[in-house]
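Colleague: sequence plus predicted model, see below.
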Amino acid sequence: MLKRKKVWGIFTQLTFLNTIIIAIVIVIAGFTVKNYACTLVNQQEITGTDLEILLNQYLVKVSILAFILAGGFHFILLKWLIHPLKKLTAATQELQKGKRPTKLKNPLIYEVKELNDAFNELSERTAIIKAKQNRLLRDLSHELRTPLTNLSGYLEGLEKGVIEGDQEMYRSLQEETARIERLLEQLGRINQWTPDGEMKNFNHEEILIHELIKRRITIFHVKFLEKGIELDYNIKPFTLEGSTDGLNQVISNILQNIVDYDNGKKVRIDGCIEKEHYLIRFSHKGRRIPIEESELIFERFYRVDASRSLVTGGTGLGLAIAKEIVQAHGGDLSLVTDSSYHTFEIRVPIPK
C-alpha cells in the first residue's frame, strides 16, 4: 500500500507539471492568435475570406511552435526525472558485479530521494557483510592452520622415525584434535540463534534462572579451583521464559571466558531485577581490554591478543554466540570495563 502511494505521488506530480505546461502553452497560443486577429482587423482592416486564410496559417504556425515548446519542456522534465534513475541503475549493475558503487547524491524529487537513500544503505550494508565474510574466511583459515600444522608435523615425524611416540606426545595430538573439534562444533552453532537460524522460533519454557546459574557455577567449580579463583555470588530467585539450553550456553561461555582470562583470582556474580529486565553481572579483573574495543570482543573470531593464539583462549566464537543467544531472547549482552576490571552484563526481559 505504501509503495502504491509513492508511485501515485510520482504520477500525480508528473501529471500536474505536464498539465501546467500545456495550460501555459495553450494560454500563450490563445493570446497570440487573439492579438494577431485584432491587429489584422483593426490596423490592417482585413476581413472576410482573407482574414480566415491568414488566421488559419498563423494558427498552424502557432500550433507547431506550441508543440515544440511543450515537447521541449516535457523532454527536459523527463530527463530531469530519468537522470537520477539511470545513475541508480548503473550503480545497481556495479553492485551486482560485486563492486562497491559510489554514494548516490539525492535529487530534488522526494520519491527518488527515498529510493537513493535505500540503495545507499543497501550498498553500505552489502560492503559491511562482504568485509565480514572475508574476515570470517581469513580468520577461520588462520584458526585451523595452527593445529593442522602441528598435527601434520607430529605425524610426519612419527612416520619418518624422527621422533618417537610417548604419552606426552599423544596428549599433545589429542589436544590439537580437540581444538579443531571445538572450533567446528562452535561453527555449527554460530548461526543457530540468528533471525534466520534454526533456533529463531525456539520453545519458551519457564526457567528458574537462579538455579540455572548455580548449576553452571557447580560445573565450573573444579576449573575455578585449578586456577585459584575465589567465587562470590548473590543471585536473587526469579523465573524467566526462554531456552534452558541457550541460557546454559551463555552462562558457560562467559564463565569459560573468565577462567581463560582472569588475573585477579576473584569473581563476583550478581543477579537481580532492574526495571523490566533480569540483570546478571559477572565481575572480575582480567587481561587488559582497551575501552574502545569493549564491543568488538563480541565479534566473531575477535581477540584482544594480536597473536590470536589459541593457547591464550578459546576459538574467539564463545562470546559472539552468547550475544546472539541473548539477543534471540529479546535481551542484550554487553561489557563494562575500565580496561582491566571487567563486568559482563546480561539483560533478559521479564515476562509480562
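Modeller: Right, received. Where do you want to start?
Colleague: rest of the way, CA atoms for contacts and neighbours
Modeller: Noted.
Colleague: packing partners of the longest strand seen in the chain?
Modeller: For the chain, the strand that runs over the most residues, judged by DSSP state E, is strand 262-274. Helices and strands in packing contact with strand 262-274 are listed as strand 230-235, strand 277-286; criterion 3 or more CA pairs under 8 Å, 6 or more residues apart in numbering; DSSP states H and E.
Colleague: what about versus this one:
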Amino acid sequence: MKNEFGMLKRKIILQIIFILVLTMIIGYIINYTLIDGMLQAPFADWFIRFCEDVLQLDYYAAQNAYRILFQQNKHLWLAIGLIILLLVIFYVALSRFTRYFILISTGVTMLSDESDKEIRLPSELEFMEKKLNTVKSKLEKRAKDAQEAEQRKNDLVVYLAHDIKTPLTSIIGYLSLLDEAKDMPVEQKEKYAKITLDKSYRLEQLINEFFEITRFNLQSIILDKEAINLNYMLLQLADEFYPLLAPKGQQAVVNIQGDIQIFADANKLARVFNNIFKNAIAYSDDNSTIDISAENVMDQTIITFTNRGKAIPPQKLEMIFEKFYRLDSSRSTQTGGAGLGLAIANEIIVAHGGSISATSNDDNTVFTVQIPHS
C-alpha cells in the first residue's frame, strides 16, 4: 500500500515545495522591487498627499505617519502580505489536490452506473485506476454470470415443465387402457402397470428437480460439524449405489490409505459424495470401474473419484460447477438433472474451507475434493 501511494505522495510534496518556493520568490520581488525599490517613493508620495488632502494633516505630520506605519513596521507588513499570498496560492493548490478525489469519485460513479467505458485516472493514481477497473471487471463478470445462470434456470424450468407432460400423458393413457379393458390379459396388464410405474418414477424425479431449484435459491449453508470416519462413509457410499451400478455392469472400488478421520458436516459431505458419484455413474462406460480414493496430505484430506468414459470438453469442464448447468445438453435424457448437483457440492465444500475441481481426458475423468482435517 505504501508503494502504491508513493507516486502520489511525491507529487504532492513536490507541489508543496513548489508553492513555498513560489511564495518566497514573489515575496522577494514584492519586498525588493515594490517596497524597497521603484514603488517606495511613489507610494510614500501618494500616502503623504492622501493624509494632506483627506485627513487634513500638514506635510511633516503626514511624513511622520508614513514613517511610523510603514517604514518602522516594514517586516510586519511584509509578513502579512506573505501570509495572504501563501493562503491564496495554497487555496489554488488545494483545488488541484481535490481534483484527485473528484476523479476517484467519478470512477466510483462509473462503477455504480455500470458504465461500459474504462476508468481513466492520472499516472500518479495508476494503482487506483487498476483497482477500480479490476472491481469493474469482476462486477461485470458477476452480473453476466448471474444473468446467464438465471437464463439457464428459466430455460430449465421451461424444459422440465414440457418434460412433465410426457410421462404424465403416458400414465393417463395406460391407466385409461387398464380401466377400459377389463378383460385384458394378465401379462399385458402387468406390462402396462410396469410402464406406468416407470413413468411415475420419472414424473417424481422431474417434480423433485423443481423443488431442488427452489431449495437451492432459498437455502443458506449452515454446517454442523462432527468427527467422521471417512473410510466407513465412502465404503457405505459404494454399497448404497450398487443398484445403479449393476444394470450397466459397473463397479466401484474404494482405495483409502490408512484410517482417515475428518471433522465436517456428515450429512452435507455425504450429499457432496452422492452428487459426484451419481455423475460418475451416469457418464461412465458400461462394464467400467469407478475408483474412489482418499489420503491425507499435510493438513488436507484429498478424495478423488475416477471414472472411465467420454472426455468432458474443456469449455464444459469450466462450467460444470455453475448453477443450473447440465453436462448433458439433451433436456429429455434420464441423466440430465436440474444441473444443481455439482453446484451444491461445490458450495458445501467451499463452506468447509476446501475446494473441488475436475479434470478430463480421453482416458478418464477425475473429480478431486480437498477438505481440511478440521
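Modeller: Arrived safely, thanks for sending. Note that this is a predicted model, so its numbers are computed, not measured.
Colleague: quick one: TM-score?
Modeller: TM-score for the superposed chains, counting by TM-score structural alignment, normalised by the length of the first structure: 0.75, backed by 327 aligned residues with a CA RMSD of 4.3 Å.
Colleague: can you put the helices and strands packed on strand 262-274 of the first structure in TSV and add distance to Gly153 of the first structure and mean neighbour count?
Modeller: As requested, these are arranged in TSV below (distance: least, CA to CA, whole Å; neighbours: other CA atoms under 10 Å):
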stretch	distance to Gly153 of the first structure	mean neighbour count
strand 230-235	40	14
strand 277-286	34	22
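Colleague: do you know which of those strands lies nearest Ala322 of the first structure?
Modeller: In this view, these are compared for proximity to Ala322 of the first structure by CA to CA, and strand 277-286 is the closest at 13.4 Å.
Colleague: matching residues in the second structure for the closest one?
Modeller: Using TM-score structural alignment, strand 277-286 of the first structure lines up with residues 300-309 of the second structure.
Colleague: ditto for stretch 216-226 of the first structure
Modeller: Mapping stretch 216-226 of the first structure onto the second structure (TM-score structural alignment) gives residues 237-247.
Colleague: gap between that stretch and the chain center?
Modeller: Stretch 237-247 of the second structure has its C-alpha centroid displaced from the chain centroid by 38 Å (CA atoms, centre = their mean, to the nearest Å).
Colleague: Lys87 of the first structure matches what in the second structure?
Modeller: Residue mapping for Lys87 of the first structure onto the second structure gives Thr106, with TM-score structural alignment as the criterion.
Colleague: packing partners of the host helix or strand of its match?
Modeller: Secondary-structure element containing Thr106 of the second structure, defined by DSSP states H and E: helix 74-112. Using 3+ CA pairs under 8 Å, 6+ apart as the contact criterion, the secondary-structure elements in contact with helix 74-112 of the second structure are helix 2-29, helix 126-180.
Colleague: as JSON lines, those helices with mean neighbour count and distance to Ala227 of the second structure would be great.
Modeller: As requested, these are arranged in JSON lines below (neighbours: other CA atoms under 10 Å; distance: least, CA to CA, whole Å):
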{"stretch": "helix 2-29", "mean neighbour count": "14", "distance to Ala227 of the second structure": "45"}
{"stretch": "helix 126-180", "mean neighbour count": "15", "distance to Ala227 of the second structure": "35"}
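Colleague: just checking, Cys272 of the second structure touches Glu347?
Modeller: Actually, residue 272 of the second structure is Val rather than Cys. No: contact between Val272 of the second structure and Glu347 fails when scored by CA atoms under 8 Å: they sit 9.3 Å apart.
Colleague: quick one: which of the two has more around it?
Modeller: Under the criterion of other CA atoms under 10 Å, the comparison of Val272 of the second structure against Glu347 puts Val272 first, with 22 against 19.
Colleague: how about the more buried one, what does it touch?
Modeller: Val272 of the second structure makes contact with Gly341, Leu342, Ile344, Ala345, Asn346, Ile348, Ile349 under the criterion CA atoms under 8 Å, 6 or more residues apart in numbering.
Colleague: please redo it, this time with the cut-off set to 7 Å
Modeller: Contacts here follow CA atoms under 7 Å, 6 or more residues apart in numbering; on that basis Val272 of the second structure touches Ala345.
Colleague: what do we get in the first structure for it?
Modeller: Using TM-score structural alignment as the criterion, the counterpart of Val272 of the second structure in the first structure is Val250.
Colleague: and the gap between that match and Ala328 of the first structure?
Modeller: 12 Å (CA to CA, to the nearest Å).
Colleague: ok, Glu198 of the first structure next?
Modeller: Here the criterion is CA to CA. By it, Glu198 of the first structure lies 11 Å from Ala328 of the first structure.
Colleague: hey, where'd the helices end up in the stretch 201-350 of the first structure?
Modeller: Defined through DSSP state H, counting those that start in this stretch, the helices belonging to the stretch 201-350 of the first structure, from first to last, are 209-219, 221-227, 244-261, 318-328.
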